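Enquirer: Please work out how this folds:
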Amino acid sequence: MTSPGVRLNDKPSVTVRCQENPSVNVTFCDRFSFDADSVHYAVELRAPGLTARVDEVVAWIWDSDLTAFVEELAAGYRGWDGERSWQTNDRDLTLSAVFRSGPRRSGLVLAAVAAGRRRLGASVTTWHEAGEQMASLAADVRHFLTGEQP
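Expert: You can find the predicted model right below:
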């Protein structure tokens, strides 16, 4: 489940919460731009006993697009084999996704690994229903990265 919204500092953010354990989440926040070629943002990972933050993830306009990656996941709501991965050009953030189906777990596992400049890693895994939840996440990420209102 995603929660687009405004944080206390009035800046847009997107929080991706695990549907099985809402205390596990990934938040994209504190977006800013220096120029027309990039957008900078922070990523926070939270889980019981874990809080990690990468302060300056950079998305370049010529880089592979996080929004396109999440849109591809949403389009694959019937599932796929293996793992799909995306990472920033600077390798500060990596997202991996696998599709699992079964009686209790149908949907998508999205794991975020934030490394940062010091290359210390932290990761969380969130479960999501395939389909509408992923389509909503893709729209939320697009609005966050572009600064457009939904």
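
Enquirer: going forward, measure contacts between C-alpha atoms and count neighbours the same way
Expert: OK.

Enquirer: Quick check: which element contains the closest residue to Glu132 other than its chain neighbours?
Expert: What sits nearest to Glu132 in space, not counting adjacent residues and going by CA to CA, 6 or more residues apart in numbering, is Ala74, at 7.4 Å. If you go by DSSP states H and E, Ala74 is part of helix 66-75.

Enquirer: for that helix, which positions count as buried?
Expert: 66-67, 69-71, 73-74 (16 or more other CA atoms under 10 Å).

Enquirer: Going by contacts, tell me the helices and strands next to the next helix or strand after that helix.
Expert: Later in the chain than helix 66-75, the nearest helix or strand by DSSP H and E is strand 83-87. Under the contact definition 3 or more CA pairs under 8 Å, 6 or more residues apart in numbering; DSSP states H and E, strand 83-87 sits against helix 66-75, strand 93-100.

Enquirer: The structure of the following sequence is requested for comparison with the preceding one:
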Amino acid sequence: MTFCDQFSFDADSVHFGVALRAPGLTARVNEVVAWIWDSDLTTFLEELAADYRGWEGERSWQTNDRDLTVSDVFRSGGYVGLTWALRPWPHAAGGWSASVTTWLEAGEQMASLAADVRKCLTREQP
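Expert: Next up is the predicted model:
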């Protein structure tokens, strides 16, 4: 899962591309919009990192347009499974979806991911 081509049109949102890669799969959405005034992805990931001792069930985060969704599960042994799903134009005929699941250690790896995503999505552009 890679964030790319971050840009912003205004102070209320950040626009970025998302690419998913796995054996036999490559999928990309060139423009995902995340609104600053909503609970953002970085906050969601930081909360998961803070709950390193685990939780029951599944949590999820999505953009307003639902073109990017992240859901998680906590497994014994301290691992978090993050499923990253792309669904561009979810109401269009002939739409598509793709997802990959990444597994991270609940503590440091989750905290590192949250910090990397914050850095990527809040980076000031020239």
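
Enquirer: ok, of the buried residues of helix 66-75 of structure 1, which one's closest to Asp92 of structure 1?
Expert: Asp92 of structure 1 lies nearest to Leu66 out of these, by CA to CA, at 12.8 Å.

Enquirer: Now check structure 2 for the residue matching the closest one.
Expert: Aligned counterpart of Leu66 of structure 1 in structure 2: Leu41 (TM-score structural alignment).

Enquirer: Quick check: nearest residue in space to that match, chain neighbours excluded?
Expert: Trp61 (6.9 Å).

Enquirer: correct me, but the one you found touches Thr42?
Expert: No: using CA atoms under 8 Å as the test, Trp61 of structure 2 is too far from Thr42 to be in contact (10.2 Å).

Enquirer: Which residues are in contact with the residue nearest to Glu132 of structure 1?
Expert: Ala74 of structure 1 makes contacts with 130-135, 138, as judged by CA atoms under 8 Å, 6 or more residues apart in numbering.

Enquirer: Nearest to Arg46 of structure 1, out of the helices and strands packed on strand 83-87 of structure 1?
Expert: Across these, closest to Arg46 of structure 1 is strand 93-100 (CA to CA), at 14.7 Å.

Enquirer: and Ala50 of structure 2, what pairs with it in structure 1?
Expert: Aligned partner of Ala50 of structure 2 by TM-score structural alignment: Ala75.

Enquirer: Only the buried residues of stretch 100-113 of structure 2, if you could.
Expert: Here stretch 100-113 of structure 2 shows 100-101, 103-107, 110-111, 113 as buried, counting by 16+ other CA under 10 Å.

Enquirer: Which two among those residues are spaced furthest apart?
Expert: That would be Val100 and Gly107, which, of those, are the farthest apart (CA to CA) at 20.9 Å.

Enquirer: quick one: the lengthiest helix in structure 2 aligns where in structure 1?
Expert: In structure 2, with assignment by DSSP state H, the single longest helix is helix 108-122. With TM-score structural alignment applied, helix 108-122 of structure 2 matches the range 132-146 in structure 1.

Enquirer: quick one: contacts of the matching stretch?
Expert: By CA under 8 Å, 6+ apart, stretch 132-146 of structure 1 touches 1-2, 4, 12-14, 16, 28, 31, 39, 66-68, 70-71, 73-75, 128, 149-150.

Enquirer: Equivalent analysis for stretch 14-25 of structure 2, please.
Expert: Counting by CA under 8 Å, 6+ apart, 1-9, 26-36, 84, 98-100, 121 sit against stretch 14-25 of structure 2.

Enquirer: What subset of the residues you listed is buried?
Expert: 1, 3-4, 6-8, 27-29, 31-34, 84, 99-100, 121.

Enquirer: if I pick Thr43 of structure 2, what's in contact with it?
Expert: Counting by CA under 8 Å, 6+ apart, Thr43 of structure 2 has contacts Ala114.
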